[in-house]
Structures are given as structure tokens and as C-alpha cells.
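Novice: Structure of the sequence below:
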Amino acid sequence: MTTAVRTSPNPPAPADILAGEKTPTQMMLVKLFAVIPLLALAASIPVAWGWGLDWVDIGLAAFFYTLTCLGVTVGFHRYFTHGAFTANRPLRIALAAIGSMAMQGPIIGWVADHRRHHAFADREGDPHSPWLYGTSAGALAKGFWHAHMGWMFQRERTNAARFAPDLLADRDIMRVDRLFPLLTVVTLLAPALAGGLITWSWWGALTAFFWASLVRVAVLHHVTWSVNSICHMIGARPYTARDKSANFWPLAIASMGESWHNSHHADPTCARHGVGRGQIDVSARVIWIFERFGWVTKVRWPRAERFARKLRGTATA
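Specialist: Now for the predicted structure:
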């Protein structure tokens, strides 16, 4: 048996980071949301060969992927978790609702988990660090699985009263949080409805449901989970951080800029993660557009002097 090797001398996390356990229903839903879209993705290869896929399906999948991914990256992550900008009320509610349509859980739990991740990054208390079991090949394989999706199957539930009291006190966000089941139905049925109306056929509705609902959700899940796993294991680490976060360029477009993860951990409240030359960050561009329309204010754009102080030279894992 491999002995766990902690990567930080920091003391263990305090007990109040948790708030009991997930209910059996919550555990069942986590498993369904994680496994069913994954099975649909695995089945997509034979389905794609010769039938069941056309430009309507591709277009709908791309649209709903982009929409819901930005709901997570711009909304759940950069806005609600880190306060990288201030949004007006209609946009605030829209970001909460659209992020919920990514089927990554209700907004308050998502934000609480991610704030906890930053508070205890890559040490005890981090809900999804890949480094908590050791550094041997077996330990890292176990850590990768845990960081990627295994952590969601654990019964412990992050204490939202500690990590997200601002959202618990927000009536609009509490309402969106309670509407998560309904928004899940919407995100699954809306592509099917659009596909059926565009093609005027039940077959068009069925193929749109498969590609733009199930497969789209599965791909988005694994891209998001890869930021938790891959982007804490391999990639460039040009900036000092308290953890092993890394910039992993191959995921930059699919993650809408989230995979510039070392840059993010170096300055978590910054609205732009891709701070280097040529680092594509779609989420930051969307925030920039919102700012031009006057929908957001107080945007925390990167400051050159701050990143210059954190620069330690380029190194790769």
C-alpha cells in the first residue's frame, strides 16, 4: 500500500468545512449526471458513422455547449466564486440560470466547493486535488481519478454557510438554486425541441437530444473536470502559487480559457486567465463585451506589475 505524501506543510483543514453528508437522492443524481452522459459519449462513435448526425445536430450541440460552458466559466466561476466583476441584476440571474444548465450541480454547492478548493488547494481539505494520495504511479492514477470525477461520489458536502454565505443571503440566487431540477429538464429538452422544429420530425428531435443534450453535457463535464485533474498535474507553471496548478494550452478553447489554470491560481480574482501573449481566453472576451454594453462594472483586469512579481520563469511538469 502506498503511503500518502502531502505536498504542503500547512496544517489540516478545520472540521467546519463540511456540512454533513449528501442525501441518498443527491448521491443518485450525481451518479446519473456523471455516468449517463459518459455512456452517451462512448456510444457516439458508432452512432456517428453513417447515420444519426447532421449539421443541425452539430450546430445545436455547439450552441448549447458554448452557452452553458460560458454560464459556468463567466458566471459560476469568475463572477459568483471570485467576484472578478460586478453584474447588474438581470445578467446576474441569467448567469446563474445558464450556469445551472451545465448540469454540474446547483449554484450554491458549486461555488462552495470551488471556494473550498482555493482555500485548501492541493492539500487536505481540497475536495478534488490529484496530489492527496502520494507521488507514486499508482497514487497519481488514484489521484487523477479522484480529481477528475471520483470526488463527486463521496458523501461529504461542503459547508455552504462557511464558503458561500453571500449566496445564501441572496434571494435571487437561492431561487435559482432551488430551480436546478427544472433547469436540468430545460437543458436536456430544449435541444430536442429545437431539433424537432428545425427538421419538423421526431427523428430530428431524437438525434438532437442525443448529440446536443447527452453528448454535449458529457463533453462539457469532462472538459470542466479536466481543469481539476489535468491542470493540477501537467503543464506550464510560469507563476508562483501555493499549489500545483498549471497552464495546459490544449484545453484553452474547449474550456473557454479556464485551462490557463496557473495564471488563475496566481491571481484568482482576475477576470482574464489567459494573461500571456497569444493565450486565448473566450470567457474574458465575453466579459469585455458585457463591460462595453454596460452590463458589468468593476472588472478586475490583469495588472502587469502584479503578474511580474509572481513570474518565476517557465517550467513544465
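Novice: only C-alpha atoms for contact and neighbour calcs from this point on.
Specialist: Fine.
Novice: neighbours around residue 291, how many?
Specialist: If you count neighbours by other CA atoms under 10 Å, residue 291 ends up with 17.
Novice: Let's compare: structure for the following, please.
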Amino acid sequence: MSLGATRSQLDAPPRKTAASQAYDGKSPFPATPPPPPRHTSERLYVTVTALIVVLPFLALGLAVWLLWGRLIHTTDVLLALALYVVTGLGVTVGFHRGLTHGGYRAARPVRIALAVAGSMSFQGDVIGWVATHRRHHAFTDRPGDPHSPYRYGTHLRGQLRGLVHAHVGWLFRNDPTPAERYAPDLLADRDIRAVSRAFPALCVLTLALPFALGWAIGGTWLHATTALLWAGVVRIALLHHVTWSVNSLCHMIGRRPFRTRRHDRATNLWPLALLSFGESWHNLHHADPTSARHGVDRGQIDPSAAVIRLLERLGWVHDVRWPTPDRVAARRT
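Specialist: Presented below is the predicted three-dimensional model:
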């Protein structure tokens, strides 16, 4: 499937199912048949997911213990900031606006580099990430959405339960998204398949890199360990929760100045704009998914769009789908 076909699919209405047609926007999602028993590989996946979610909090506690009566090293902060920016932009510019939605076309080295950087965020292999996100757009806040906060209804208890589900609970459900249906273009891409297969090695690299740099700069085990802690594990945890907050908070809290599909409750949440590199201007994104810029109004900071603009000026990306005034105006409420 070509990228052009992917763009057409994203602009087209999603395929309707009996459950989504019957959904009234307030009730809990209809019950689904129980999933088949987990295979050993699936149980391993859940175990690894649990470790990824829980270990950063344990690491944060360890960091507090290590810093009791000590100062955090400047190197740790700078390395954490640098790796947060690189891996975060890999997710937002590479995984999301580029590979998922076709907001631009990139030269091959840039496409691969962004896919590698996004994979180092520890958020899953690139093909699985893209497939899940396309499925989210196809069924936003309706039955079929893998991480809607409205899964358990719109009453208070259901909303609280749904918030936990949208933020992190969905990762533990036996609800795989078939890449053959949602990301056939990436399965056909030899480079992206290679990056996807390399995901475990890239997870090791994203932790080994700060450890090695901490050792090289500080020259001691303590410097290497604190760099691993802050620029490795804690940095990963922060980016995880910022990303997950777009799934959860940006469908419950904030403003909705643009029209979206029926039942789609995506919002703009300004406090997350800088940390999420502009992803929390989520309402416009759901109103116009293929737009390369999400923050279109005055004062809306969108670092990911700024990076795409820079890459365009360097000639490394082209066919960028910048929002036009008419297109934006047509989507306002």
C-alpha cells in the first residue's frame, strides 16, 4: 500500500461495525467475547509490559534514596533532556505525524532515523505502534477503540475506571491490533520491518547509551548509575506518561474548538503542549488527522511542527500537509 493510499484511508470514514453503530455515546462499550487463552509469548509480553510500567517508579524511589544528601549531576539532567527530545520527537514526528498519518514524505535516511529514535522511547515496535494508533482513529471513543476513557460509560465510576484504562490499563488487555489490516504499508516496507525487528536491541541501546556516556563523562560507577537512572529509566517513564496522558486526559479534559467525528471527544490540553512536543493540541489533530501541524491557533506551541518545517527547508522531507486557513476554518465549531 502506498503512502498516498494511507492518506486516503485516514481521510475516509471508518469501517462501521454492529457494535459501533449501536453505541449511544454514553453507555459502557458492549461486552466482547472472551479472548483465547494466552500463549507463553503473550504472557511474556504482559510481564515485560508490567516491568516497563512499574520499574520506572521503583527507579524513581531509588533515585530519591541515592540523592539523599547528594546533588544530582548536571550531566544526568543534560543527558536526560537530550534523550527525551530525541526519542520524543522520534515518536511525534516519526511514528505519529509521518508513518501513521502521512503528514509528509521523508527521505529514506530521515525516515529510518526517526523510526529508530521513536523505537528508543520503549513504547513498542514501530509497526505495532502505528497499527494501534490507526485503529484508535478508526474507532475513536467507540467500541473498537483500544484505549478510550469512555470504555466503561460516562458516569463518574465509569469515567474513573476508563481514565485508568486509557492511560495504562489497555496495555495489559489481550486485544492485539492486526498490522495486516491497519499497517500493511509498513509491513511492505523493508526498512521499517528491519527497525521493527530491532526493537529489543534498541531498548537495550536506549539504556546502555546514558550508562556509557555517564561513565565516559564522570569516570565513575556512580556517574554511570545516576545517568542510567535519570537519563535512562526516569526519562523513559516521563515520556511514557506524557504519551499516555494524550490517550487519557486529552479525551476528557480541555477545549474542543474543532468538530470531530461522532462520539470523538479529543480535546486541546495546553499544559501538556511542550512536554508532548505539540501532541496535546489533540482536538485539531482528530479533526484533521493528516495535518503536519496540530497547534494552529495563536500561541499554541508545536515543536514537532517546527522540526518538520526545519526538515522541509533542509530538503529532507517534502509534500508536507500544512493546514490552510480554509481547511482550519471549515473544521471550527
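Novice: What TM-score do the two superposed chains give?
Specialist: Once superposed, the chains reach a TM-score of 0.91 (TM-score structural alignment, normalised by the length of the first structure), with 304 aligned residues with a CA RMSD of 2.1 Å.
Novice: Please enumerate the strands of the first structure.
Specialist: 18-21, 86-87, 156-158, 296-297 (DSSP state E).
Novice: Residue 174 of the first structure matches what in the second structure?
Specialist: Using TM-score structural alignment, the partner of residue 174 of the first structure in the second structure is residue 193.
Novice: leaving aside the residues next to it on the chain, what's closest to residue 233 of the second structure?
Specialist: By the measure of CA to CA, 6 or more residues apart in numbering, the closest residue to residue 233 of the second structure outside its immediate chain neighbours is residue 56, 5.6 Å from it.
Novice: and the gap between the one you found and residue 216 of the second structure?
Specialist: Taking CA to CA, to the nearest Å as the measure, residue 56 of the second structure falls 24 Å from residue 216 of the second structure.
Novice: Also residue 257 of the second structure?
Specialist: For residue 257 of the second structure, the distance to residue 216 of the second structure (CA to CA) stands at 49 Å.
Novice: Please pull up the equivalent of the residue nearest to residue 233 of the second structure in the first structure.
Specialist: Counting by TM-score structural alignment, the partner of residue 56 of the second structure is residue 37.
Novice: isn't its match right up against residue 212?
Specialist: No: at 11.0 Å, residue 37 of the first structure and residue 212 do not qualify as touching, with contact defined as CA atoms under 8 Å.
Novice: Quick check on those two: which one has the bigger neighbour count.
Specialist: Using other CA under 10 Å, the more surrounded residue of residue 37 of the first structure and residue 212 is residue 212, with 29 against 21.
Novice: What residues sit buried inside the lengthiest helix in the second structure?
Specialist: Under DSSP state H, the helix in the second structure containing the largest number of residues is helix 40-67. Buried residues in helix 40-67 of the second structure, defined by neighbour count with 16 or more other CA atoms under 10 Å: 46, 49, 52-53, 56, 59-60, 63.
Novice: so who does the match of residue 56 of the second structure touch?
Specialist: 214-215, 217-218 (CA atoms under 8 Å, 6 or more residues apart in numbering).
Novice: again, but for residue 301 of the second structure
Specialist: So residue 301 of the second structure contacts 273-274, 277-278, 295 (CA under 8 Å, 6+ apart).
Novice: Centroid-nearest residue for the second structure?
Specialist: Nearest to the geometric centre of the second structure sits residue 243, at 5.0 Å (CA atoms, centre = their mean).
Novice: Am I right that that one is in contact with residue 276?
Specialist: Yes: applying CA under 8 Å, one finds residue 243 of the second structure in contact with residue 276, separated by 6.8 Å.
Novice: Can you check which residues contact both of these two?
Specialist: Going by CA under 8 Å, 6+ apart, no residue sits against residue 243 of the second structure while also sitting against residue 276.
Novice: How about residue 320 of the second structure: what's its closest non-neighbour residue?
Specialist: Counting by CA to CA, 6+ apart, residue 104 is the residue found nearest to residue 320 of the second structure once chain neighbours are left out, at 4.1 Å.
Novice: buried ones in stretch 300-310 of the second structure?
Specialist: So, applying 16+ other CA under 10 Å, buried residues of stretch 300-310 of the second structure: 300-306, 308-309.
Novice: Just those: which are in helices?
Specialist: Short answer: those in helices (DSSP H) are 303-306, 308-309.
Novice: JSON lines please, covering those and showing distance to residue 108 of the second structure.
Specialist: Shown next, in JSON lines, are these (distance: CA to CA, whole Å):
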{"residue": "303", "distance to residue 108 of the second structure": "22"}
{"residue": "304", "distance to residue 108 of the second structure": "19"}
{"residue": "305", "distance to residue 108 of the second structure": "19"}
{"residue": "306", "distance to residue 108 of the second structure": "20"}
{"residue": "308", "distance to residue 108 of the second structure": "15"}
{"residue": "309", "distance to residue 108 of the second structure": "17"}
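Novice: Good, wrapping up.
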